[in-house]
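[1] Have a look at this fold, sequence not included:
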């Protein structure tokens, strides 16, 4: 039973998933800090205070919902423009480089190499 558990934990995709979750959490902190500490103050400086939490429609706290939606839009924009777009450009550049460099010719089969060696030996003797 413990061997099966060990084998489960050591499968490649389990370890990859664990690393992805940890990196994703750390990256989430970076994005949240970018939004809270950089972009939100910039938006506030340009258009007034970007906090709508005091806005209520009767008993409904509409302002908190608006803040959540705006936060989502700002986070999505930050991820798109600061991560997705640059990664696409890098992928395109790497793809162009890979297409520009012709792939090396495939290694000939063993029979072809032997025939070439025999041909070279015959040419030397002639």
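    Good, I have the coordinates. Predicted model, so just to flag it, every value in this text is computed and none were measured.

[2] For the rest of this, base every contact and every neighbour count on C-alpha atoms.
    Will do.

[3] Would you mind measuring from residue 6 to residue 15?
    Between residue 6 and residue 15 the computed distance is 12 Å (Cα to Cα, to the nearest Å).

[4] of those two, who's got more company?
    Relative neighbour count places residue 15 above the other of residue 6 and residue 15, with 13 against 10, counting by other Cα atoms under 10 Å.

[5] wait, that one sits on residue 9?
    Yes: assessed by Cα atoms under 8 Å, residue 15 is found in contact with residue 9 at 7.1 Å.

[6] let's bring in a second model and compare:
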């Protein structure tokens, strides 16, 4: 039973749950970026280059005389760059929010009873002639 209890404690930690959510959202975000590259960026930006090379598809880009197809590689590089930039902007935003929270000044702690009494005694001693 120790193993099951230990595994349950591990699986229910906040970090594991956060990681699972991050992986799921990351997978969905990856599909969105792939669609952006394949359906919007490639046709809009790379179509003139493909037309000049007499190609219809980015996957058809190959080094002449070889089986090296670099079109899909270019597509994946573009996808990676978009994901990296998006994550950078998200992390930058989160860090700026954390800095604002840290920059908020905290109120100094209230003096203890002893300090208040000592201050009163000091003031009384100063008031004596």
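    Alright, I've got the coordinates. Small disclaimer: the values here were computed from a predicted structure and weren't measured.

[7] So which bit of the second structure is the helix ranked longest in the first structure matched to?
    Identified as the longest helix of the first structure according to DSSP state H is helix 12-33. Helix 12-33 of the first structure corresponds to residues 14-35 of the second structure when matched by TM-score structural alignment.

[8] how close does the matching stretch sit to the first structure?
    Its aligned residues in the first structure lie a mean 1.3 Å from stretch 14-35 of the second structure after superposition (mean Cα distance after the TM-score superposition for the first structure).

[9] Show me which residues of that stretch are buried.
    By neighbour count with 16 or more other Cα atoms under 10 Å, stretch 14-35 of the second structure contains the buried residues 30, 33, 34.

[10] ok, now stretch 46-61 of the second structure?
    Neighbour counts using 16+ other Cα under 10 Å place 47, 50, 57, 58, 61 of stretch 46-61 of the second structure among the buried residues.

[11] Could you dump those residues into a markdown table and include secondary structure and distance to residue 3 of the second structure?
    Shown next, in a markdown table, are these (DSSP: H, G, I helix; E, B strand; the rest coil; distance: Cα to Cα, whole Å):
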| residue | secondary structure | distance to residue 3 of the second structure |
| --- | --- | --- |
| 47 | helix | 57 |
| 50 | helix | 58 |
| 57 | coil | 53 |
| 58 | helix | 51 |
| 61 | coil | 53 |
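
[12] Tabulate these (CSV), appending distance to residue 21 of the second structure.
    Converted to CSV, these look like this (distance: Cα to Cα, whole Å):
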residue, distance to residue 21 of the second structure
47, 36
50, 38
57, 35
58, 33
61, 36
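
[13] Return the member of these nearest to residue 77 of the second structure.
    The closest of the buried residues of stretch 46-61 of the second structure to residue 77 of the second structure turns out to be residue 58 (Cα to Cα; 12.7 Å).

[14] was I right about that closest one contacting residue 72?
    Yes: proximity of residue 58 of the second structure to residue 72 meets the contact threshold set by Cα under 8 Å, at 6.6 Å.

[15] so what sits against both of the two?
    Applying Cα atoms under 8 Å, 6 or more residues apart in numbering, one finds that no residue jointly contacts residue 58 of the second structure and residue 72.

[16] residue in the second structure matching residue 75 of the first structure?
    With TM-score structural alignment as the criterion, residue 75 of the first structure matches residue 79.
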